[in-house]
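Undergrad: 3D model of this:
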Amino acid sequence: MPQKLVAKEFVEKAKFIPILDVRSPGEYKKGHIPGANSMCLFTDEERAKVGTCYKQIGKEKAVEMGLEFVGPKLHQFVKTAKKFAVDGEILVYCWRGGMRSGSMAWLLETAGLKVYLLEGGYKAYRNFVLSQFAQDLKLCVLGGKTGSGKTELLHVIKSHGHQILDLEGIAKHRGSAFGHFGMEAQPSSEHFENLLAKEILALDVSKPIWVEDESRHIGKVFMDVVFYNKIRNAPILFMDISVETRLPHLVKVYAGYPKEDIAMALGKIQRRLGGNWHQLALKALDVGDFAEVAKITLTYYDKAYMFGLHQRENPQIRPIEVNTIDPNLQYEAILPLIKEF
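TA: Below is the predicted model:
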């Protein structure tokens, strides 16, 4: 008989035993437990048909329809599960911990596997995820205008033994209109939360955790409002770096991408830049003056960042002037302040 585990136990066991997500492909794509393997009981189309049948005709007929869809797949389910299983054990979940995961557990245990079920299903897991953001987190925010190299510095901070959460790394986006360049496809906001919760679970929440200063949205990803408010209310170490120091970094990061992509990104902030500045940026781009393009975009981004910085409800801003973009030298410069956080 399969053993049911609450979300915390299920996630802990997943460190050693593979997970099978038996929901539909669409459900899996929207968000899943990090590391879970999709082995859908129904396709998206099949799930829709079974659901419609359940609502319009009834449970009995819907179950019969589901069996018709699933029957030919049973052998492959067992083969796939045995391929993933470790020492004959496997974790299984569906949306609510109901018929789909229960049926799969029966099949796999009949085939000789030991199955652990997620009590309450993915829905319960999502509540567990959100509870990670509600707990007391000792966040310390690394601030700085666009092009300050905060992400690079964040990882240097980590290399010196401090805890970090790389929000942009998890979101697969650097945050600006140009932030998707060279990055993988972004996760959904829901799956971003799942990935973020996994990172938090690996940290000691009684100790400081460094994060970058971010707006609530990172590209197309929106942060959970509870977690975002914790960032907004946390103390911030603000690196004040001149435009002249930041420009070479921005050129190095973005100049290698196609001009067409850069022009499209400029179009996204055209209204914020203003028509004249937008046209000047396009002209500079056309002649390959990437430093001028970056300088023009910073007229908007610097103003927007400083406005957001001073809108914090409980400002605990510790500014420090830094004259380098080298993350190792930046770390040396801010180390006295880091020790105070």
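
Undergrad: C-alpha from now on. contacts and neighbour counts both.
TA: OK.

Undergrad: just checking, next helix/strand downstream of whatever helix or strand His249 lives in?
TA: Take DSSP states H and E as the rule and His249 turns out to sit in helix 243-254. Heading C-terminal from helix 243-254, the first helix or strand you meet, by DSSP H and E, is helix 259-268.

Undergrad: which other helices and strands contact that following helix?
TA: Applying 3 or more C-alpha pairs under 8 Å, 6 or more residues apart in numbering; DSSP states H and E, one finds that helix 259-268 contacts helix 275-286.

Undergrad: now for the following helix or strand past the helix it packs on, which elements pack on it?
TA: Where DSSP H and E defines the elements, the next helix or strand beyond helix 275-286 is helix 290-309. For helix 290-309, the packing partners by 3+ C-alpha pairs under 8 Å, 6+ apart come out as helix 243-254, helix 270-273, helix 275-286.

Undergrad: 10 Å - rerun?
TA: strand 139-144, helix 243-254, helix 259-268, helix 270-273, helix 275-286 (3 or more C-alpha pairs under 10 Å, 6 or more residues apart in numbering; DSSP states H and E).

Undergrad: nearest to Glu214, of the ones you listed?
TA: Closest to Glu214 of the helices and strands packed on helix 290-309 is strand 139-144 (C-alpha to C-alpha; 8.5 Å).

Undergrad: how about residues contacting the helix or strand following the closest one?
TA: Scanning forward in sequence from strand 139-144 by DSSP H and E, the next helix or strand is helix 150-159. By C-alpha atoms under 10 Å, 6 or more residues apart in numbering, the list of residues contacting helix 150-159 from outside reads 142-144, 162-169, 174, 209-213, 239, 325-331, 335, 338.

Undergrad: restricted to strands, list these.
TA: 142-144, 163-165, 209-212, 239 (DSSP state E).

Undergrad: and which of those is nearest Thr43?
TA: Leu165 (35.2 Å).

Undergrad: how about that closest one: what's its closest non-neighbour residue?
TA: Distances taken as C-alpha to C-alpha, 6 or more residues apart in numbering put Val211 closest to Leu165, at 5.3 Å, once the chain neighbours are dropped.

Undergrad: burial count for the one you found?
TA: 22 (other C-alpha atoms under 10 Å).

Undergrad: is it correct that it is in contact with Asp166?
TA: Yes - counting by C-alpha atoms under 10 Å, Val211 touches Asp166, with 6.4 Å between them.

Undergrad: to compare against the first, here's another:
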Amino acid sequence: MSFDLPIGSLDEIEAIKRKNLPLTDAFRSIVLENRPLIDVRAPVEFEKGAFPGAVNLPLMTDEERRLIGIRYKEAGNAEAVALGKQLVGPHKQERVRAWADFINTHPDTWLYCFRGGQRSQIAQAWLEEAGIALPRLKGGYKAFRHFLMEESERISGEADTLIISGRTGTGKTLLIHRMENAVDLEALANHRGSSFGRHITPQPAQIDFEDRLAYALIRHEAAQHHHLVIEHESHNVGRLYIPKPVYDNFLEGGLIILTATMEERVDITFDEYVAHAMDEYRIMFPEQPERHWFDDANAGIDRIRRRLGDERFRQIKQLFAGAFAEQLRSGETEQHKPWIRMLLRDYYDPMYDYQIAKSPIPVLFRGNAGEVIDYVRSREDRH
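TA: Sure, this is the predicted structure:
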């Protein structure tokens, strides 16, 4: 249900409309000023997708919205209006108080509903009665979302994109974090972009990922960088996907191949898959974090059994189980490096070499981390 459900009497709603409460469509400033937003949609709508920095302080609960929607369909607008007043009216003060409390700590807040219609107008009017003037987004969620998607496509199409590629464990993400002109797609998607790339915390909703990406691209453009640096990704990052027009624009860039020795790659992968992962598990699972980590990592190996083949799969599983047993016995984790080395050599490397051989993207440069940074800086300096 995407219409703005009515609350109050018809006369009250018309009176609110005549007030000409402040509207704004300064959408770019929301992004660049990191402006907080009050989303007055119902929680079920908010969970499907919301903007960075938005807080859900709904005008109606999910159940209130559901009941009013049913009445609207069955008996029309006037009856829905009457039910809305009956259900929500008694909660007016507590909802105004919640909005006011947030505004007191975030005085630059704006608010929105789905289309910038009745719900956000009512919220504005109630706040005005409490002595608080607050703009609402013109066109609401729908208009701001449309702006973000258009800007993502435009900026990605106009950007001079440099795509950092390289075998697993070369430290592509570490390199991205050292560059001011980079956008970290994996961080936006909360995923490491591999079979073992899951974080304990879930990935955002698809819509949230797209909005985060749009915010990042708008801010990147505003910083006036001459190049957009991203990590080489497939269309999907975990269960999320980069919008096709944006992804196609990214593919118009040039590849930079990051290189590293096998020992460097083993160390980097060990830090990511074992050391840093264990830190996450200790926070999320203070009781038996090692066991939770083992179960998830073991499931990751199981997911790639087909590609490994039975013999390599069996060897890696044995190495992994032995390393974990030693970890439990002594607390030592270095024994995980042999199975990581085998995973890199026998699983990731052949897959990467095949994919890069097929890639139509031109290779601009190859080098280690220091050489790549120097190359990218030299390109920036030439502008």
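
Undergrad: what's the TM-score here?
TA: Superposed pair, TM-score by TM-score structural alignment, normalised by the length of the first structure: 0.87. Supporting alignment: 327 aligned residues with a C-alpha RMSD of 2.3 Å.

Undergrad: now do Pro258 of the first structure against Gln279 of the first structure, distance only.
TA: Using C-alpha to C-alpha, to the nearest Å, we find Pro258 of the first structure at a distance of 18 Å from Gln279 of the first structure.

Undergrad: looking at those two, which one has more neighbours?
TA: Gln279 (15 against 10).

Undergrad: what's the counterpart of the more buried one in the second structure?
TA: With TM-score structural alignment as the criterion, Gln279 of the first structure lines up with Arg314 in the second structure.

Undergrad: how about the contacts made by its match?
TA: Counting by C-alpha under 10 Å, 6+ apart, Arg314 of the second structure has contacts 305, 308, 320.

Undergrad: swap in Ala111 of the first structure?
TA: Contacts of Ala111 of the first structure by C-alpha under 10 Å, 6+ apart are 75, 78-79, 81-82, 105.

Undergrad: going along the chain, name the strands of the stretch 1-150 of the first structure.
TA: Residue ranges of the strands in the stretch 1-150 of the first structure, as given by DSSP state E, counting those that start in this stretch, are 3-5, 19-21, 37-38, 89-93, 114-118, 139-144.

Undergrad: what range in the second structure matches the shortest one?
TA: Aligned by TM-score structural alignment, strand 37-38 of the first structure falls on residues 55-56 of the second structure.

Undergrad: one more: the first one?
TA: The counterpart of strand 3-5 of the first structure in the second structure, counting by TM-score structural alignment, spans residues 22-24.

Undergrad: one more: the fifth one?
TA: The counterpart of strand 114-118 of the first structure in the second structure, counting by TM-score structural alignment, spans residues 133-137.

Undergrad: got the contact list for the matching stretch?
TA: Contact partners of stretch 133-137 of the second structure, identified using C-alpha under 10 Å, 6+ apart, comprise 21-27, 37-39, 103, 107-117, 120-121, 123-128, 143-144.

Undergrad: what number of residues lie near Leu250 of the first structure?
TA: 19.

Undergrad: what distance do you get for it to Lys145 of the first structure?
TA: 12 Å.

Undergrad: common neighbours of these two, please.
TA: With C-alpha under 10 Å, 6+ apart, Leu250 of the first structure and Lys145 have no common neighbours.

Undergrad: circling back: run through who's touching the match of strand 3-5 of the first structure.
TA: 110-112, 116, 121, 124, 133-140.

Undergrad: need those in JSON lines (columns: neighbour count).
TA: Below are those laid out as JSON lines (neighbours: other C-alpha atoms under 10 Å):
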{"residue": "Trp110", "neighbour count": "22"}
{"residue": "Leu111", "neighbour count": "27"}
{"residue": "Tyr112", "neighbour count": "28"}
{"residue": "Gly116", "neighbour count": "20"}
{"residue": "Gln121", "neighbour count": "24"}
{"residue": "Gln124", "neighbour count": "24"}
{"residue": "Ala133", "neighbour count": "15"}
{"residue": "Leu134", "neighbour count": "19"}
{"residue": "Pro135", "neighbour count": "18"}
{"residue": "Arg136", "neighbour count": "26"}
{"residue": "Leu137", "neighbour count": "25"}
{"residue": "Lys138", "neighbour count": "22"}
{"residue": "Gly139", "neighbour count": "19"}
{"residue": "Gly140", "neighbour count": "21"}
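
Undergrad: among these, which pair sits farthest apart?
TA: Ala133 and Gly139 (18.5 Å).

Undergrad: now do the same end-to-end measure for stretch 186-199 of the second structure.
TA: Termini of stretch 186-199 of the second structure sit 11 Å apart (C-alpha to C-alpha).

Undergrad: and that stretch, what's buried?
TA: 186, 188-193, 196-198 (16 or more other C-alpha atoms under 10 Å).

Undergrad: quick one: which of those residues is nearest to Met284 of the second structure?
TA: Arg198 (13.9 Å).

Undergrad: so which of the ones in strands among the contacts of helix 150-159 of the first structure is the most crowded?
TA: Trp210 (25 neighbours).

Undergrad: pull the contacting residues for it.
TA: 138-142, 154-155, 157-158, 162-166, 231, 236-237, 338, 341.

Undergrad: for the counterpart of it in the second structure, which non-adjacent residue is spatially closest?
TA: Here Trp210 of the first structure is matched to Val229 in the second structure, going by TM-score structural alignment. Using C-alpha to C-alpha, 6+ apart and skipping the chain neighbours, the partner closest in space to Val229 of the second structure is Ala182 (4.3 Å).

Undergrad: what is the equivalent residue in the first structure for that neighbour?
TA: Using TM-score structural alignment, Ala182 of the second structure lines up with Ile164 in the first structure.

Undergrad: that match against Leu139, yeah?
TA: Yes - with contacts counted by C-alpha under 10 Å, Ile164 of the first structure reaches Leu139, the gap being 9.0 Å.
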